[in-house]
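> No sequence on hand, only this structure:
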């Protein structure tokens, strides 16, 4: 996306879809703020719309692929919780790298320093939900998976700043609840929630 049309017209473009969203002809692409908005064709020509999502600019896509590998491995046809645990290893690593990073809309400036394009990005809550929700739902009956999830969440809670802890705590509570719903034996539930970086190892 080029900022040239907005700079020429002294306008600010607010991207409506997030990077990675599916759009169809007629989907609103930008909201324009400014006294002299560029012609729609000028705005459209400044965008590069691809067919497939990529990890180059799309924060959620890498997580999406890892989650897909995990839930595919947990399907009854495959039944490979070890592969799911390996996906959780990478998810844990990525979240640990992001836990201290700032989130929020990205602002692109022109050469004079004026904001010309505002791009929405997923916030911390969205990323954490994407990382854990589907794996928790599919893996609640697999102690190898639940123990690895517990270890990931507990470790992230140790390193997360206070404002990042709330959603991690909520995911930990949801994990406890999912295990309780899937395992009726109290001893099995206790075992399934012991944090273990190897799952069972």
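Nice, I can see it. It should be emphasised that the depicted structure is a prediction, and the values quoted were computed from it without experimental measurement.
> all contacts plus neighbour counts: C-alpha atoms, from now on.
Fine.
> May I see the buried residues of the longest helix belonging to the chain?
Ranked by number of residues, the top helix in the chain under DSSP state H is helix 162-182. Buried residues in helix 162-182, counting neighbours by 16 or more other CA atoms under 10 Å, are found at 164-165, 167-168, 171-172, 175-176, 178-180.
> From residue 101, how far off is the residue nearest the centre of the chain?
Nearest residue to the geometric centre of the chain (CA atoms, centre = their mean): residue 127, 2.9 Å. Using CA to CA, to the nearest Å, residue 127 is found at 12 Å from residue 101.
> Below is an additional structure, to be compared with the one above:
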């Protein structure tokens, strides 16, 4: 006999897809912020390490060149032509803002 809890579990497990895509892009945004922090600290008057700051900017630029041609997920899951789930996603604009603002 199928009780209510098992029935709810089956409904959820058949209608929700768990994926690591968002975790990967959230990790990318975190990595970008970490690199920006390194560049900011390297260019501070106390450190005065312009080579590190320039190296970070070069890495961010190279990453941006690789990201632009990719089709990043929109965060909208569609089933039978209708949106069924909206999850937060990272867009290229968000990464650019994190890199250079």
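Structure's in. What do you need? Predicted model only: the values in this text are computed from it and were never measured.
> who's in contact with residue 64 of the first structure?
Applying CA atoms under 8 Å, 6 or more residues apart in numbering, one finds that residue 64 of the first structure lies in contact with 130-131.
> Not counting its own residues, what contacts stretch 121-134 of the first structure?
18-19, 59-60, 63-64, 67, 71, 91, 95, 103-106, 149, 164, 167-168, 171.
> Sitting in strands, which of these do you find?
Judged by DSSP state E, the subset of these located in strands is residue 106.
> How many residues are close by whichever residue in the second structure pairs up with residue 102 of the first structure?
Under the alignment (TM-score structural alignment), residue 102 of the first structure pairs with residue 71 in the second structure. Around residue 71 of the second structure there are 9 other residues, counting by other CA atoms under 10 Å.
> Next, find the distance separating residue 71 of the second structure from residue 101 of the second structure.
According to CA to CA, residue 71 of the second structure and residue 101 of the second structure sit 23 Å apart.
> Residue 32 of the first structure - that's part of a strand, no?
Yes: secondary structure of residue 32 of the first structure (DSSP: H, G, I helix; E, B strand; the rest coil): part of a strand.
> residues contacting it?
Counted by CA under 8 Å, 6+ apart, residue 32 of the first structure has contacts 11-14.
> how about a cut-off of 10 Å?
6, 11-15, 38, 40, 43, 116-117 (CA atoms under 10 Å, 6 or more residues apart in numbering).
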